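In: need coordinates for the below:
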Amino acid sequence: MAGWKALGDGKGDRNETRSLNGFPELITWVYIKATGEKSAEMVTDEGAIYVTSNRGYNWRAAVQETVSATLNRTVSSGISGASYYTGTFNTVNRSPDGSYVAVSSRGNFYLTWEPGQPYWQPHNRAVARRIQNMGWRADGGLWLLVRGGGLYLSKGTGISEDFEEIPVQSRGFGILDVGYRSKEEAWAAGGSGVLLRTTNGGKTWTRDKAADNIAANLYSVK
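Out: This next block holds a predicted model:
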């Protein structure tokens, strides 16, 4: 977006603000998304979501409390690993309809937020291994990557805790990101140049051997 201005007093780190809707003075932005010509959203590592509709001149908070505060209320409800939460997200991804999915820094659970909700909703991970990354499919469902390799897709659309593992040929390397171009076509990228493609919505994946000789990790699909 054109016309971005730094938030803060101009004397230090651009992420530092005196106070923003009651959240801590030191703010670390982990996700920024322009949602229109005059609108944008920003997410902090504490789970604060800020939205603007006037090119960034004014921002309002979309959630009422930090993730740490939410977990303090819900830790007794059975969210495994919530007591070990370090206050930061590992990854954050936004769907076209404005919903968010975030993975805890340890990868032992994940959180979701939909427009209008007052706070993030924590979810137990549905797989044995810790979560590497999560995001949205083009049909509105979720994809999930686990540490050490492994791709899972949620059953149905929308937010779900029911996932099924999808066989992939990653040559033993972990997959780090997935990106959908349409409901049928998507790409997955990972360690040591792993590049996979699906043309049937994720049911089967084939390796693009053109990337086999890339001596580097592919961290993101754009």
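In: make it CA atoms for all contacts and neighbour counts henceforth
Out: Noted.
In: so who does M42 touch?
Out: Residues near M42 by Cα atoms under 8 Å, 6 or more residues apart in numbering: W29, V30, Y31, I32, K33, I49, Y50, V51.
In: I'd like the distance between R129 and G107.
Out: Between R129 and G107 the distance is 9 Å, computed by Cα to Cα, to the nearest Å.
In: and if you look at T198?
Out: Distance from T198 to G107, by Cα to Cα: 26 Å.
In: who has more neighbours out of the two?
Out: Applying other Cα atoms under 10 Å to T198 and G107 shows that G107 carries more neighbours, namely 21 against 17.
In: second chain to compare with the first, below:
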Amino acid sequence: MRVKMFKPLRLVLLIAVSVLLMAARMPNMRVVPWQQVEVPTQNILLDIAFTGTTPSHGWLVGDKATLLESRDGGLHWQVRELPGLEPEAYLASISFAGAEGWVAGQPKILLHTLNEGSDWTSIRLNNQLPGEPLLIQALGPGAAEMVTNVGAIYRTEDGGQTWHAQVDEPIGAIKNIARGPEGEYLAVSSRGSFYFLYTPESRTWKPYPRESSRRIQNMGFGPHGSAWKLNQGAEIAFTDDFTSGQWSSPLRPGRALSFGYLNAAYQNDHDLWVVGGGATLIHSPDGGKTWEQAKKLSNIPANFYSIEFFGPEQGFILGQRGTLLRYVSSNNS
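Out: Just a heads-up that it's a prediction; the model follows:
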């Protein structure tokens, strides 16, 4: 029996099949420049930073009061325990400027060091603080900027003794936030229906609705004023101007995965890496035009939650169950 399809339906099916065939042909990386690093924890790793005075001196933070220290550029890590820190403390963010560092977390946690972490002091935060600390950025001697999970932004210039609001009104619950090179922020609403843009001169958040039928998962900044956006369903979109609100049509590089993309980072102006659930790692050498996958890593039993580069030759992937990967090349292997 012949079945005659309505032409638009045939077109939709043809496009769908083409996308799946293209996805299935995504090449595997011949050499995967990432190496798994053993760490003394099974907890979720959430953020990583290196001091500005000793580039090989690094720190990792995570859930359940996870605080790890490395003295050799991230090859080996040791547990650091801080008296008074609750076992269930959620250490979400860490940042250094020189020898001065900050850790922000929940519930209402703010830690401060002046000597690369040899000593950490706890700074009391006001109980009236809107939301919980989600991100901290060290800015210089005594200066830092903190963002909460409802979009409240505060800045200190005196080592955390006083904080001054940088935004007139918070925006409600957010699940992801990224800071730009000039103090801009991109924040994703908790349900992924909107994203928000903050610029220092505006003192307000500007909302933008999602353009795709799929909810927004995460966003971040790229080189030269660009930005990327990850939607649920393993979609990626780009813009050349993050202030414009105009985005490219979403791409779906890679096969039709049940795992979504969770974070991305530029290694340089053209190399882009994307991580996700089920140990997903894909790479574009040309800013998103072509893609390859690191299938070799798919046997790692963990979701990759974040990826960060501190320079073209220094990068790390963080995930669940104490998963840490280090970028390796001919220069740092």
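In: show the buried residues in the contacts of M42 of the first structure.
Out: V30, I32, I49, Y50, V51 (16 or more other Cα atoms under 10 Å).
In: among those, which ones are in strands?
Out: Counting by DSSP state E, the part of these found in strands is V30, I32, I49, Y50, V51.
In: quick one: the helices in the second structure, in order.
Out: Here the second structure has its helices, by DSSP state H, at 7-24.
In: list the residues that contact the corresponding residue of the first structure for I136 of the second structure.
Out: Alignment note (TM-score structural alignment): I136 of the second structure maps to I32 of the first structure. Contact partners of I32 of the first structure, counting by Cα under 8 Å, 6+ apart, are A40, E41, M42, V43.
In: mind redoing it with 7 Å?
Out: E41, M42, V43 (Cα atoms under 7 Å, 6 or more residues apart in numbering).
In: now do L195 of the first structure
Out: L195 of the first structure neighbours (Cα under 7 Å, 6+ apart): A188, A189, R207, D208, A211.
In: quick one: residues contacting A187 of the second structure.
Out: A187 of the second structure neighbours (Cα under 7 Å, 6+ apart): I174, N176, I177, A178, Y195, F196, L197.
In: mind giving me CSV with the contacts of I32 of the first structure and columns for distance to Y100 of the first structure?
Out: Formatted as CSV, the contacts of I32 of the first structure follow (distance: Cα to Cα, whole Å):
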residue, distance to Y100 of the first structure
E41, 11
M42, 11
V43, 10
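In: A138 of the first structure: which of those is nearest?
Out: E41 (20.3 Å; Cα to Cα).
In: what do we get in the second structure for the closest one?
Out: In the second structure, E41 of the first structure lands on E145 (TM-score structural alignment).
In: what's around that match, how many residues?
Out: The number of residues near E145 of the second structure, taken as other Cα under 10 Å, comes to 21.
In: ok, the closest residue in space to it that isn't next to it in sequence to H112 of the second structure distance?
Out: Leaving aside its sequence neighbours, E145 of the second structure sits nearest to R155 (Cα to Cα, 6 or more residues apart in numbering; 4.4 Å). Note on R155 of the second structure: its distance to H112 of the second structure, by Cα to Cα, is 14 Å.
In: before we move on, what about L297 of the second structure?
Out: L297 of the second structure is 36 Å from H112 of the second structure, by Cα to Cα.
In: same question, E211 of the second structure
Out: 40 Å.
In: and for N127 of the second structure?
Out: Taken as Cα to Cα, the span from N127 of the second structure to H112 of the second structure is 19 Å.
In: so how far is A61 of the first structure from the match of I136 of the second structure?
Out: I32 of the first structure is 14 Å from A61 of the first structure, by Cα to Cα.
In: re earlier: between E211 and H112 of the second structure, who's got more neighbours?
Out: H112 (23 against 18).
In: show me what contacts that one?
Out: G101, W102, V103, W120, T121, S122.
In: make a PyMOL selection of whichever of those turn out to be buried.
Out: Buried residues within the contacts of H112 of the second structure, by 16+ other Cα under 10 Å, are selected in PyMOL with:
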select buried, resi 101+102+103+120+122
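In: how many neighbours does the aligned residue in the second structure for A128 of the first structure have?
Out: Residue pairing (TM-score structural alignment): A128 of the first structure is matched to S213 of the second structure. S213 of the second structure has 9 neighbours, counted by other Cα under 10 Å.
In: mind checking what G192 of the second structure lines up with in the first structure?
Out: By TM-score structural alignment, G192 of the second structure lines up with G107.
In: so how far is W113 of the first structure from the spatially most central residue of the first structure?
Out: Closest to where the C-alpha atoms of the first structure average out (Cα atoms, centre = their mean) is V92, at 2.2 Å. To W113 of the first structure, V92 of the first structure is 11 Å away according to Cα to Cα.
In: what residue in the second structure is paired with E161 of the first structure?
Out: Match for E161 of the first structure (TM-score structural alignment): G245.
In: for that match, give me its contacts.
Out: Contacts of G245 of the second structure by Cα under 7 Å, 6+ apart are Y208.
In: got it, and G172 of the second structure?
Out: Counting by Cα under 7 Å, 6+ apart, G172 of the second structure has contacts V150, G151.
In: for it, give its distance to G142 of the second structure.
Out: 28 Å.
In: then E211 of the second structure?
Out: 40 Å.
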